[in-house]
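A.B. asks: the sequence and its predicted three-dimensional model are supplied below.
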Amino acid sequence: MLILVRHGQTDANARGLLLGRADPPLNQTGYHQACALAASLPKPDRIVSSPLTRARHTAAVLAGARPGVVDVDQVELDERWIEMDYGALDGRPASALDDGEWLTWREDPDFVPAGGESLTEVCARVHEACEELAEDAARRDVVVVSHVSPIKAAVTWALGVDHEVGWRMFLIDAAVCRIDTSGRVPLLLAFNGACSAGEANQLVGRRA
C-alpha cells in the first residue's frame, strides 16, 4: 500500500499562509497530530519523506523516534516529495493574488508564480517518484510524508487524470491518503483520512 501523509500543522498553516519551501517546524498541534497518526497507522515497513522540517518531524514520529529526536535511519529523504515552490508568494496570504491571477494559475498548469515552480513541474517529479515506489508498495506498506501539492499530484497519478483536478481537492493537516498499487492500474482507496487514533485502521486496503 502506498500511504500518503500530509505533515502536521505549523504556525504558518494555522494562519492560512501559502507555505512552500519556507521551512518552519511543527507547532504543538502538529506534533500531537503526528502522534495521533503514529497511534492510528500500523508501523510502516518503509518511510519516505520530503526534506523539509515539518515533514521530517512528522516522519520521525511515525518511525518511532523518541521526543526531540528527528533524524532516524528509517526515514528516507526524497527531494521529489518537497512542496511546490511558491517563489515570492511563499509565506504570504492567498489574498496576495487577485482573482485574475488565481484564474490563470488554475487554468494553466504551466503557470509559474514569480520565482517559483509550475504545477506541471510538480506533477512530473511526483509521478516519477510514484512509479518508482509502486512495485514496492504492492508488496508492503510504504508511507510517504509530504505536502499538499505533491500529494494532490500523486492522487492525479493514481486516478490517471489531468493536473487541474488537483484544484478540486482540499487536503487537511495530517491527512492520510491510500493508493493500492498491486493491480493493473493504481486504485485510490482513501482520501483525506483524519488522524484520530483508530480511524485509519478502519480503511480496508484490499481490492474487491
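C.D. replies: Yep, that arrived.
A.B. asks: going by C-alpha atoms from here, please, whenever you check contacts or count neighbours.
C.D. replies: OK.
A.B. asks: contacts for stretch 54-66, please.
C.D. replies: 6-8, 10, 23-26, 31, 34-35, 37-38, 43-44, 47-50, 69-72, 74-75, 145-147 (Cα atoms under 8 Å, 6 or more residues apart in numbering).
A.B. asks: could you pull out the buried residues of that stretch?
C.D. replies: 54, 55, 56, 57, 58, 59, 60, 61, 62, 63, 65 (16 or more other Cα atoms under 10 Å).
A.B. asks: sort out for me which of the contacts of stretch 54-66 are in strands.
C.D. replies: 6, 47, 48, 49, 75, 145, 146 (DSSP state E).
A.B. asks: relative to residue 112, which of those is nearest.
C.D. replies: Top of the list for closeness to residue 112, among those and by Cα to Cα, is residue 146 at 20.8 Å.
A.B. asks: the closest one and residue 8 touch, don't they?
C.D. replies: No - Residue 146 is beyond contact range of residue 8, at 9.9 Å (criterion: Cα atoms under 8 Å).
A.B. asks: try this one side by side with the last:
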Amino acid sequence: MADETVFFLLRHGETALTAERRFSGSGGADPALSERGRGQAGQVAGAAVLEAVEAVVSSPLARCLETARPVADRLGLPVTVADGLRETAFGAWEGRTFAEVRERFPAELDAWFAGPAAAPPGGESFDDVTSRVAAARDELLAAHRGRTVLLVSHVTPIKTLVRLALGAPHEAVFRMDLAPASLSAVAHYPDGNASVRFLNATAHLA
C-alpha cells in the first residue's frame, strides 16, 4: 500500500552488561557500547535493507544513540530522540543477573512473570512500558505517515511494538528472541492494521 508506514526496529549493539546478561534498563547506569557493540553498529550501517530509511529515531540512552549514528551518517540523516523508546526501568534489579534477582527477589520476580501489572521494586511494569511505547508509536506514525523510519531501541520496547502489531497477548514478549544489533520490521497501514515483516534478522552481522 502506498501509504504504509514501515518501522525498522533496531536493537542496540552489545554493551558490557549485555554480554553478562544483566538487567540493563533506563533506571540505572547508561552504559556505552562495548568494542564488539561498536563493530555491530558499523555492520548494521551497511545493511542494504536500510537504504530506504527516510528518518532515524532513537531512544535517548547512550547505547542506542551510538548504534544509530553510523546508520544516520551513512544515510545523511539526523538522529532524533523519542523518550518513549527507552528501555524499562528495572529499579532494584538494574545491573543484576537473572540468577541474582531470583535469589534476592523471588516473589517479585514470580509476580513479574505472572502478569503485566507487576513491577520490579522501584521500577516499571510491563503495563507502564506498553502505555508509553504505544504513545510513542502513535506520535511517530502521525509524524512520519507513509515513510520508512528506523527506530533504535531496546528489547522490551521492540518486543512490545511487535506484540502490539500482532495483537498478541502480553505473554508473547517472553517468546521472542532479539539479538544485539538485530533488525525487525513492522508495517502500519492507514486503516489501523499492521503486519510484522520480519523479526530478529542478523544476516548483516555475518
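C.D. replies: That came through fine. Predicted model, so just to flag it, every value in this text is computed and none were measured.
A.B. asks: please pick the buried ones from the contacts of stretch 54-66 of structure 1.
C.D. replies: Applying 16+ other Cα under 10 Å to those flags 6-8, 10, 25-26, 31, 34-35, 37-38, 44, 47-50, 70, 74-75, 145-147 as buried.
A.B. asks: what about the helices in structure 1?
C.D. replies: 11-14, 28-40, 53-62, 99-107, 119-139, 148-159 (DSSP state H).
A.B. asks: of those, flag the one that's most buried.
C.D. replies: Comparing these by mean neighbour count (mean count of other Cα atoms under 10 Å), helix 53-62 ranks first with a mean of 26.
A.B. asks: corresponding residues in structure 2 for that helix?
C.D. replies: Residues 62-71 of structure 2 are where helix 53-62 of structure 1 lands when matched by TM-score structural alignment.
A.B. asks: do stretch 108-117 of structure 1 as well
C.D. replies: Taking TM-score structural alignment, stretch 108-117 of structure 1 hits residues 115-124 over in structure 2.
A.B. asks: what are the buried residues along the matching stretch?
C.D. replies: So, applying 16+ other Cα under 10 Å, buried residues of stretch 115-124 of structure 2: 116, 118, 119, 120, 123, 124.
A.B. asks: and the strand ranked longest in structure 1 with helix 148-159, angle?
C.D. replies: Longest strand in structure 1, counting residues (DSSP E): strand 187-193. Relative orientation of strand 187-193 of structure 1 versus helix 148-159 (axes from the mean of the first three to the mean of the last three Cα atoms, to 10 degrees): 150 degrees.
A.B. asks: quick check: strand 187-193 of structure 1 compared with structure 2, mean distance?
C.D. replies: Using mean Cα distance after the TM-score superposition for structure 1, strand 187-193 of structure 1 ends up 0.5 Å from its aligned counterpart in structure 2, as a mean over the superposed pairs.
A.B. asks: matching residues in structure 2 for that strand?
C.D. replies: Under the criterion TM-score structural alignment, strand 187-193 of structure 1 matches residues 195-201.
A.B. asks: quick one: residue 165 of structure 1 from residue 107 of structure 1, how far?
C.D. replies: Remark: distance between residue 165 of structure 1 and residue 107 of structure 1 (Cα to Cα, to the nearest Å) = 10 Å.
A.B. asks: an error on my part: the question was meant for residue 24 of structure 1.
C.D. replies: Taking Cα to Cα, one finds residue 24 of structure 1 at 30 Å from residue 107 of structure 1.
A.B. asks: tell me the contacts of the alignment partner in structure 2 of residue 42 of structure 1?
C.D. replies: Matched by TM-score structural alignment, residue 42 of structure 1 corresponds to residue 51 in structure 2. Residues near residue 51 of structure 2 by Cα under 8 Å, 6+ apart: residue 75.
A.B. asks: now do residue 201 of structure 2
C.D. replies: 182, 183, 184.
A.B. asks: out of the residues you listed, who's the most crowded?
C.D. replies: residue 183 (27 neighbours; other Cα atoms under 10 Å).
A.B. asks: give the equivalent position in structure 1 for it.
C.D. replies: That one, residue 183 of structure 2, aligns with residue 176 by TM-score structural alignment.
A.B. asks: would you enumerate the residues in contact with that match?
C.D. replies: Counting by Cα under 8 Å, 6+ apart, residue 176 of structure 1 has contacts 3, 4, 5, 6, 190, 191, 192, 193, 194, 195, 200.
A.B. asks: first vs last residue of stretch 44-55 of structure 2, how far apart are they?
C.D. replies: The first-to-last residue distance of stretch 44-55 of structure 2 comes to 16 Å (Cα to Cα).
A.B. asks: same list, the buried residues of stretch 115-124 of structure 2, but as JSON lines with distance to residue 134 of structure 2 please.
C.D. replies: Formatted as JSON lines, the buried residues of stretch 115-124 of structure 2 follow (distance: Cα to Cα, whole Å):
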{"residue": "116", "distance to residue 134 of structure 2": "15"}
{"residue": "118", "distance to residue 134 of structure 2": "19"}
{"residue": "119", "distance to residue 134 of structure 2": "18"}
{"residue": "120", "distance to residue 134 of structure 2": "21"}
{"residue": "123", "distance to residue 134 of structure 2": "19"}
{"residue": "124", "distance to residue 134 of structure 2": "15"}
